[in-house]
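**Q** Just to be clear, the model below is a prediction. Sequence and coordinates:
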Amino acid sequence: MNPTVTRVTERIIRRSRDSRQDYLRRMEDLGRQSPHRTSLSCGNLAHGFAACQPGDKQTLKLMNQANVAIVSAYNDMLSAHQPYATFPDVIRQAAHGMGSVAQFAGGTPAMCDGVTQGQPGMELSLVSRDVIAMSTAVALSHNMFDATVLLGICDKIVPGLLIGALSFGYLPTVLVPGGPMPSGLPNKEKQRVRQLYAEGKVGRDQLLEAESQSYHSPGTCTFYGTANSNQVLVEVMGLHLPGAAFVNPGTPLRDALTRAATEQVIRLSRPNGGNLGLAHVVSEKSIVNALVALLATGGSTNHTLHWVAIARAAGIRIDWDDYAELSAVTPLLTRIYPNGDADVNHFHQAGGTPLLIRELLDAGLLHDDVETVMGKGLRAYTQVPVLEDGELQWRAAVTASSDVSVLRPVSEPFDSEGGLTVIQGNLGRGIIKTSAVAPEHQVVEAPARVFDDQLQVAQAFERGELNSDVVVVLRGQGPAANGMPELHKLTPYLGSLQDHGYRVALVTDGRMSGASGKVPAAIHVYPEAARGGPLSRVRDGDMIRVDATRGELAVALGEEELASREPAIEDLSGNQAGWGRELFGWFRQGASEAEKGATLFFQGHCD
């Protein structure tokens, strides 16, 4: 093993010892009672299978076969989740083939950040993760189940499903992806049209046509944002079947993988002699594997929030220093948009997750001695699923990438580091993703322009007020202020300024999304402005230094002068109601800081 990976893992194990032991003890106590429906009264049980077919009722009465809970984030507005409409029937049929039963236990909300970007609804995006977690717990609370199949793929949805399912971590659990849509308009061309629109050089009709050619069919969006980062991390943690992440929807192989996932989770269930629950698969080592995979692929910055929260749900404490230390020894092996021109279909065709995992295992950057839904050892995930005469089989991954412009070996990386840095100084502590930022743009020192709303930035750009070297400070965007929306709408404006030769950076207590791109962005900065953090004391014209090479985020003010300024906190009353926001005041008041997952859960735990 790489000594840094070993050292970080051992540190996480020591740091988490008490909280992890407490979590595993609780799961062990709950697991002893399984199958839980044995404890149900006759009235409870009759309610639980009242709508079942007679054969399923008989199976559930006998207690010696598994009942699989289906928890789904299906809706037919999200292209990524529309394919899930047919999955429950496939899962039920597969369960019947094993002599078992599958019941649709519950649905969770699933919002699309692509629809809500720059809209008030985006302020419910991050909170939806915790709502999904609670919805998952409600779905599993009936004590009817021996195993769980989770159907979800996008941004907050996979983390929410995992957090909720970890409260039932004694149950074996498998995540079943839906797969990406086929490639459409190249992402680089889409971004070019967006930037021209921001500059007023093309109209809305041309922009809509470009967007429609890019997002064009059922399946996950093909750029490497949070949704597709989810798929890589979950597969590297052994929670998918091997090679399942990027098989397109509506194909025979996709359905075969869904059937096989159901059969495998039944084999892991207690009625079939299994004792491996989700709590055992999500371990300190598998969490470190996920972080390494995130860094090796230049994945979403949102996972500096989400995987912290997932880890805490399993009693594991990680922080941004763990990410940064791993980043320093993890080579960047992929170039997928926004870090390159290719999309996830190209990555999959070049060798995909099986080849990536083998490269990282062989380099000692991933722990092989982990539990997975396939059993002990991550090496099983270096295989590729194929259909032969209608039967699902696995073959060894290709020995070399078929396209080194997309996926490279450890011996020839795009960069020697993973491109994620902790950035801190007298303005607070945040993170910066540099995997898509050219070296010449990684240090910016320029006057601040301070804003309290994305729209203000757009308006200043359109008036020509940002045509100079500038550090855009966008504050009042943290979890306590307005739910921490993504600020992806800023990308075309800031990118245009950089392309015109200006030195540009963004500093914000908000999120920049999984599509963080070529402009250096210090994000998730805390203490956030709404809680009196240093960003609330920055004024227009203050000189700010954003140095990704040294991890420095500072305003050129003395300590006394900065402290003496009155916080200028924007009136947030406009963010508190409308579009459902009035229902989530409890989230804004109670959410933890970004480095603790920006979550309502685990307050006082794992600290």
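**A** Done, it's in. Residues are numbered from 1 along each chain as shown.

**Q** Every contact and neighbour count from this point should use C-alpha atoms.
**A** Will do.

**Q** Could you pull out the buried residues of stretch 594-603?
**A** Judged by neighbour count using 16 or more other CA atoms under 10 Å, the buried positions of stretch 594-603 are 594-601.

**Q** Please apply the same query to stretch 388-408.
**A** By 16+ other CA under 10 Å, the buried positions in stretch 388-408 come out as 394, 397-398, 401, 404-408.

**Q** which one among these gets closest to Ala85?
**A** Here the nearest of the buried residues of stretch 388-408 to Ala85, counting by CA to CA, is Trp394; it sits at 26.6 Å.

**Q** and Leu253, which of the three is it?
**A** Following DSSP: H, G, I helix; E, B strand; the rest coil, we place Leu253 in the helix state.

**Q** Pretty sure it sits against Val384.
**A** No - look at Leu253 against Val384 with CA atoms under 8 Å: they stay out of range, at 11.2 Å.

**Q** Report the buried residues of the strand or helix carrying Leu497.
**A** Per DSSP states H and E: Leu497 is located in helix 491-499. Within helix 491-499, the residues scored as buried using 16+ other CA under 10 Å are 491-498.

**Q** Quick one: name whatever helix or strand follows that helix.
**A** Next element after helix 491-499 (DSSP H and E): strand 504-508.

**Q** quick one: the residue nearest to Gly121 when sequence neighbours are not counted from Asp452, how far?
**A** In space, and not counting its chain neighbours, Gly121 is closest to Trp579: 6.2 Å by CA to CA, 6 or more residues apart in numbering. As judged by CA to CA, to the nearest Å, Trp579 and Asp452 stand 20 Å apart.

**Q** Looking at the two, which is more packed in?
**A** Asp452 (19 against 14; other CA atoms under 10 Å).

**Q** Now do the contacts for the more buried one.
**A** 474-477, 570 (CA atoms under 8 Å, 6 or more residues apart in numbering).

**Q** here comes the other one, which I'd like you to weigh against the first:
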Amino acid sequence: MHPVVARVTARIAARSAPGRASYLDRLAQAHREGPARRDMACSNLAHGFAGITGGDKDLLRAVRRPNVAIVSSYNDMLSAHQPMHEYPAWIKDAARSAGGVAQFAGGVPAMCDGITQGRAGMELSLFSRDVIAMSTGIALSHEMFDAAVLLGVCDKIVPGLLIGALAFGHLPAILVPAGPMSSGLPNSEKARVRQLYAEGKATREDLLEAEAASYHSPGTCTFYGTANSNQLVVEVMGLHLPGASFVPPGTRLRQALTEEAARRAVEISRGDDYTPVGHVVDEKSVVNGLVALLATGGSTNHTMHLVAVASAAGIELSWDDFSELSSVVPLLARVYPNGSADINHFQAAGGVQFLVHTLLEAGLLHEDVRTVAGPGLERYTREPVLVEGALQWRPGAGRSLDTDVLRPASDPFAADGGLRMLSGNLGRAVIKVSAVKPEHRVVEAPARVFTSQEAFGAAFKAGELERDVVIVVRQQGPQANGMPELHKLIPALGVLQDRGFKVALVTDGRMSGASGKIPAAIQVTPEAAVGGPLARVRDGDVLRLDAETGTLEAFVDPAELAGRELVDFPPDAQAWTGTGRELFAALRRAVGPADRGASVFGPIAASHFEGQFNQEVSR
């Protein structure tokens, strides 16, 4: 093992020891009790199989066979989830062939940040992760099940499903994706049209044509955003079947992998193969997922999602762990927005199989882990194929088939990962530098402060930002308005940068996996809504974002900065209504800070809420 990877893993394990031990004790107790349906009152059990017909009912009634819960994010509006409408029937048939039964236990919501981008609905997006976790918990709470198959793909859906499943960590659980859509309009061309539209050089019809040519069919969007980062990360964590992440929908191989996931769920629910999800997700698998994220320049959303997932398994992951690993994990992939290729091109170049192969060879991944496919991560260097209609695995590519897209650890695109942490007198933040050219990674300029994307857009159109400038957009954190993504800022900021100005963004909001060429210090914590230093920044303050040294500073006398009145504090609660936002007020009050996963669960969120409540009362 690389010594830094070993040291960080050991530090996480030591820090997490009390919580992890308590979590594992709880799993052991739940497993000793066995399937709860075995001890249910007759009325309870009868309700559990009343809707089933045929032989499955007899099997459940006799409590003789494993029962697999299907929890799905299917809907037919979102391209990434539309292919899943056929999955439950496939899973039920496959589970039956393996000697088990499968029931559709429950659905979870799935929203698309691409649709809600820049609209009020986006302010529900981050909280939807925890709603999905709770919905998964409700589906599994009937205690009729021996294992679970979790159907989901995008942004908050996969972390939410996993957090919910970890609350029932004594059950084996396999995540099943839908795969990416076929390649459409190149992402670089889409970005070019977006920027032309921001400059007034392209019409709305031109823009809609470009977007429709990019997002054109069932499947995941093909850029390397949070959806595809989800798939890669959970596969390297051993929660998918090997090679499952990027097989397209509508193919026989996709169906075969889904059916095999159901059969495998039955197999690992009992006997010597028993593999509970709470044991698969351990300190080593969390580090493996983090290394894979860094090596590919993945979504910044995982600086929150991985922390929250780890916490659900009794593991305490910190941004310091991200930072230290990022310093030694090389950047091995160039997928848009970090390059011109899309995820299908990445897969063709060698995909997850080659990535795991080269990272294992470099000692950057833990091989000795449990996975849903069996012991050892070496299994994930193999790719699925159909041989005379039967699913088999064969060795994956031992070398990259396109070094412009995917490289070995011995010849990386960059010596360190695509994510870095910033800190200074404005707090802590995340920056994704894999798509930011070196000459743009240090910006020192006067601030211009906004509290909405709309206000920024108006200033840009009025020509007020034609200069070196650090754009501050605050009151965008979890407690302020649910932490929406702020992609409406990017085309205009790209225009300013292309005109030769030094430009940077500092915000307590999110940017996600589509963060591009603009240096952006995001997820600043503590956020402005709870009195963080960002609430004291004024127009004209000179700020410095330095991604090379990892600093984020306001050049303001410390006494003056501390003595300034907090602006826009607390945020305007009346603005957080409409489009269902008022329904989430309790979550907004209870959510923890970004560097602790921006979660409403557990002692971290509770203590954060208590501290902010006391602060507001004192004011």
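**A** Yep, that arrived. All values derive from a computational prediction rather than experimental measurement.

**Q** thinking again about what came up before, which one of the buried residues of stretch 594-603 of the first structure sits closest to Val127 of the first structure?
**A** Once CA to CA is applied, the member of those that ends up nearest Val127 of the first structure is Thr599, at 7.9 Å.

**Q** Let me see the ranges of the strands in the stretch 101-250 of the second structure.
**A** 101-107, 147-151, 173-176 (DSSP state E, counting those that start in this stretch).

**Q** now the shortest one: how far from the chain's centre is it?
**A** Spelled out, it's strand 173-176 of the second structure. Offset of strand 173-176 of the second structure from its chain centre (CA atoms, centre = their mean, to the nearest Å): 16 Å.

**Q** how big is the offset of that strand relative to the first structure?
**A** Comparison of strand 173-176 of the second structure with the first structure after fitting gives an average deviation of 0.4 Å (mean CA distance after the TM-score superposition for the first structure).

**Q** One more: the first one?
**A** Between strand 101-107 of the second structure and the corresponding residues of the first structure, superposition yields a mean separation of 0.3 Å, by mean CA distance after the TM-score superposition for the first structure.

**Q** Next, the angle strand 147-151 makes with that strand.
**A** On the basis of axes from the mean of the first three to the mean of the last three CA atoms, to 10 degrees, strand 101-107 of the second structure is oriented at 50 degrees to strand 147-151.

**Q** remind me, longest helix of the second structure?
**A** If you go by DSSP state H, the second structure has its longest helix at helix 3-33.

**Q** Mind giving me the packing neighbours of that helix?
**A** helix 283-296, helix 319-326 (3 or more CA pairs under 8 Å, 6 or more residues apart in numbering; DSSP states H and E).

**Q** what's the following helix or strand after that helix?
**A** helix 42-49.

**Q** For that next one, give me the average deviation versus the first structure.
**A** Its matched residues in the first structure lie on average 0.6 Å from helix 42-49 of the second structure after superposition (mean CA distance after the TM-score superposition for the first structure).

**Q** relative orientation of whichever helix or strand comes after that helix and strand 101-107 in degrees?
**A** Toward the C-terminus, helix 42-49 of the second structure is succeeded by helix 55-62 as the next helix or strand (DSSP H and E). Interaxial angle, helix 55-62 of the second structure versus strand 101-107 (the same axes, to 10 degrees): 90 degrees.

**Q** List the buried residues for the longest helix of the second structure?
**A** Applying 16+ other CA under 10 Å to helix 3-33 of the second structure flags 5-6, 8-9, 11-13, 16, 19-20, 23-24, 27, 30-31 as buried.

**Q** Now it on the first structure. Mean distance?
**A** Looks like 0.4 Å for helix 3-33 of the second structure (mean CA distance after the TM-score superposition for the first structure).

**Q** sorry, back to before: go through the helices and strands packed on helix 3-33 of the second structure and pick out the most buried.
**A** Highest mean neighbour count among these (mean count of other CA atoms under 10 Å): helix 283-296, with a mean of 27.

**Q** so where in the first structure does that helix end up aligned?
**A** Aligning helix 283-296 of the second structure against the first structure (TM-score structural alignment) gives residues 284-297.

**Q** buried residues in stretch 92-104 of the first structure?
**A** For stretch 92-104 of the first structure, a neighbour-count test (16+ other CA under 10 Å) marks 92-95, 98-104 as buried.

**Q** any chance of those residues in TSV, with distance to Ser39 of the first structure too?
**A** Converted to TSV, the buried residues of stretch 92-104 of the first structure look like this (distance: CA to CA, whole Å):
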residue	distance to Ser39 of the first structure
Arg92	24
Gln93	27
Ala94	27
Ala95	23
Met98	24
Gly99	22
Ser100	19
Val101	19
Ala102	19
Gln103	19
Phe104	21
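
**Q** Packing partners of the longest strand belonging to the first structure?
**A** As assigned by DSSP state E, the longest strand anywhere in the first structure is strand 443-451. Contact partners of strand 443-451 of the first structure among helices and strands, from 3+ CA pairs under 8 Å, 6+ apart: strand 470-474, strand 504-508, strand 543-547.

**Q** That strand vs the second structure, average distance?
**A** Looks like 0.2 Å for strand 443-451 of the first structure (mean CA distance after the TM-score superposition for the first structure).

**Q** That strand: what's the following helix or strand?
**A** helix 454-462.

**Q** how about that following helix: buried residues?
**A** Here helix 454-462 of the first structure shows 454, 457-458, 461 as buried, counting by 16+ other CA under 10 Å.
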